[in-house]
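Enquirer: No sequence on hand, only this structure:
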């Protein structure tokens, strides 16, 4: 990881007979070229908060040429002489407040912008960036998050993907709303987040689709796909619009992909019984012919690599990515070290689905995971509460993270446990949170001291010794089945609804 110097502005000390000059006397200063994240010091930027991205794009699949005009609405959080955007494509022009601004690339993904006049602390301002490039030819540190496909391209990756299609303040702590308007050749379709606002001709041989995300969204959760998609539409029983899309190039994976993702409506309604009201205005998923081996919880419209379905249906991954809409999307990490709040909970959701489907209780799955990793396994050396940048997506963050939740469930019982699962995303909806925030919340709701439990399962670099897991549990000394039926859980915690 490249280290960047974080510039916070000059500190001026005046030697006078009265008092030293204050920092304000130094005048406007540059915003930091990083958000202060210990895992990724040069991701995101300081000095402003973005509130809205308006992206007007045109994409030619045959040449992979992307043309864009991005309008970023933001508010200064200091007196700014200049500021940075995260972006890797070739920029043609930048305007701030309608006036031409100086812009230059100062790193692999840093665009330094100097406005014609300084921006005052608290001032609302706009930034217009015009750009044109071939994203597949642009690499940062030897990699790209732009995936070419036989029928187009996809922007979907974590923790970075925005650099290849729009300029941004690329850190989850600065969430914003989005309007994404994409022109593509007739016969192709564009897929993005949120709701379809309009579809109309855009000149000879082109069609433009406008998408809107009206709830706060982290930059890495914004997605763009262009290809020859079949689009299906419907609604959940609770009235949420569902938009799914499948590349016509999926081949043998087409059936298993559709059989999995077409259960999105059913799964979303069930997840509302576990996590509370669905936090967005639409839901769905899409499968491009990308040959990617991963899936990603891109907000309202998860991305699924088609190789996920090579061996048949995979409903579990759909449950996982939809669970992220509450844990990860609506409530996002404050820093990337808080990734357990995303992955541990989404993984546990798939265990709960298995329990609900009578395919193995969460406790039985936990026993299998616990036994499958001996004490000397590297798995136990990764601490989910702060795994480190290199281990951010380690299996331990997912599975040991889910074990921590089963340990919490065993400790406090089902009623307070499911009250926590539903109350947490409601309390922090649309915002960001830390692992420590969740721990305090769990203690408050349960009325129990849980510091030792969380330290054992989230911070200790050793296999926990707990009779409630593994062979001992199966021998009858621990819990092997949930104390309540799913019907009882749903009755206690209320029916879901859509707003």
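Expert: Structure's in. What do you need? In this text, all values refer to a predicted model and were calculated from it rather than measured experimentally. Residues are numbered from 1 along each chain as shown.
Enquirer: alpha carbons only for contacts and neighbour counts from here, please
Expert: Fine.
Enquirer: Now residue 214: closest residue in space that isn't a chain neighbour?
Expert: Counting by Cα to Cα, 6 or more residues apart in numbering, residue 214 lies nearest to residue 177, which is 5.2 Å off, once chain neighbours are set aside.
Enquirer: how close does that neighbour sit to residue 131?
Expert: Taking Cα to Cα, to the nearest Å as the measure, residue 177 falls 21 Å from residue 131.
Enquirer: give me every residue that touches the residue nearest to residue 214.
Expert: 51, 52, 53, 212, 213, 214, 215, 216, 217 (Cα atoms under 8 Å, 6 or more residues apart in numbering).
Enquirer: How about residues contacting the helix or strand hosting the third one?
Expert: In this structure, residue 53 sits in strand 48-60 according to DSSP states H and E. Outside of strand 48-60, the residues that reach it under the criterion Cα under 8 Å, 6+ apart are 31, 65-78, 166, 169, 174-185, 226.
Enquirer: what about burial for those residues, which qualify?
Expert: 31, 66-78, 166, 169, 174-185, 226 (16 or more other Cα atoms under 10 Å).
Enquirer: adding another structure so you can compare the two:
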């Protein structure tokens, strides 16, 4: 993710090494006592202080099947979500995150289930308890006028009504504004998404495009993301867009810009470099991890950021001002397909794992594209860094600050300088291969880097990520 304008919140001295290496486990037990027979409710919170109230425990989702219909004239969305999951405990009831929409009916395993709303939670009680290890399917019918996220750390997000349609987008959360979900990146799943909109509008989302069907003035667009995806990486972009569909390296490539954007404008020119940038990054990070490529540029000025929505990043209009192409932001968001999307964080305190590597990818691409070397970019950033701001566990207010992005990138290059190019790129490729489709922590990276390089690196990571003074140059 990249912001067009970013400030860093101030905080006190950096955390000690123990704070860096501690992995915070996802809460998977109930928050109340045992129910009859030993079954108990799943937790109503993932236990992540950066997103209080988000995520849930007691089950693991494997797939979301979403079928939604949106009418821009009324801003009304109707939907059916079919969720495949497995109980991770003896489960008497469970929660799904869902904000501001009305629920008509819920079934579990085809049987009608009791349900109630508790603020942004949908509380579901199946007719019978779900034993640990049992797969089950939840179907939720819902409708209403979706709303933005009220307290987005990033800025405008959630479900946003636009002049010609809608945009569902945001980090660290947005998905619960348009479908019921376990809304935390620790529970990734595959997706099938069908979106029905009035004829003439595009309805863009993640993954491989499917066949479109039109009837009675409405068109259904279909998308499939078969690799596990964190919920905040889902997107829905509806409106008047010029959509370009093709292939790259044998996989679908779908890009879109507002119809008002000139065909040869900066946005279209920048997106046209997607294939070349992906191919370069693959030489550094390993094979591209998904089945499709692309990107979407939106016109809404409320979107002051770009976001690495899986397989198809979304870019706000501010990145293409004065009709200047901006391949750097494309490189950043495409690097996230490896760092953040395929290998996702386990807990938001480790967001530097996403942003530090993506920011470093900008330096790699700049050098490859004939600009500054990564070393020169490193030296310039080192000279201006505020070392009192930690990259790891920066606090929610600073999770999109310079320490996460730029200090994180400094730490990546310091690792490269310390272990040498051969070991460095072996570390990156091992990380993206061994952790593909999963989740990870800072501690996981340190362990892997030490194993691949054969060196003790904990003090290096500590100095560059959380130490309160400028570390010595390697």
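Expert: Ah, there it is. Note that the coordinates shown come from a computational prediction; the quantities given were computed from them, not determined experimentally.
Enquirer: So what's the residue count around residue 150 of the second structure?
Expert: Counted with other Cα atoms under 10 Å, the burial measure for residue 150 of the second structure works out to 10 neighbours.
Enquirer: Check residue 491 of the first structure too.
Expert: The criterion is other Cα under 10 Å. On that basis, residue 491 of the first structure has 11 neighbouring residues.
Enquirer: just checking, what's the longest helix in the first structure?
Expert: Taking DSSP state H as the criterion, the first structure has its longest helix at helix 340-356.
Enquirer: what's that one packed up against?
Expert: Judged by 3 or more Cα pairs under 8 Å, 6 or more residues apart in numbering; DSSP states H and E, helix 340-356 of the first structure is in contact with helix 315-323, strand 332-333, helix 362-372, helix 401-412.
Enquirer: Mind reading off the mean deviation between the following helix or strand past the longest one and the second structure?
Expert: Scanning forward in sequence from helix 401-412 of the first structure by DSSP H and E, the next helix or strand is helix 414-427. Between helix 414-427 of the first structure and its aligned partner residues in the second structure, the average distance after superposition works out to 1.0 Å, using mean Cα distance after the TM-score superposition for the first structure.
Enquirer: Provide the aligned range in the second structure for the helix or strand just after helix 414-427 of the first structure.
Expert: On the C-terminal side of helix 414-427 of the first structure, the nearest following helix or strand under DSSP H and E is strand 432-433. Counterpart in the second structure of strand 432-433 of the first structure, with TM-score structural alignment as the criterion, is residues 439-440.
Enquirer: which outside residues touch that stretch?
Expert: Stretch 439-440 of the second structure is contacted by residues 186, 343, 344, 345, 346 when judged by Cα under 8 Å, 6+ apart.
Enquirer: In TSV: these, plus neighbour count and distance to residue 466 of the second structure.
Expert: Listed next are the contacts of stretch 439-440 of the second structure as TSV, based on neighbours: other Cα atoms under 10 Å; distance: Cα to Cα, whole Å:
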residue	neighbour count	distance to residue 466 of the second structure
186	23	24
343	26	22
344	30	21
345	24	18
346	22	19
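Enquirer: follow-up on the earlier one: quick one: average offset of the strand holding residue 53 of the first structure versus the second structure, please.
Expert: With both structures laid over each other, strand 48-60 of the first structure and its partner residues in the second structure are 0.5 Å apart on average (mean Cα distance after the TM-score superposition for the first structure).
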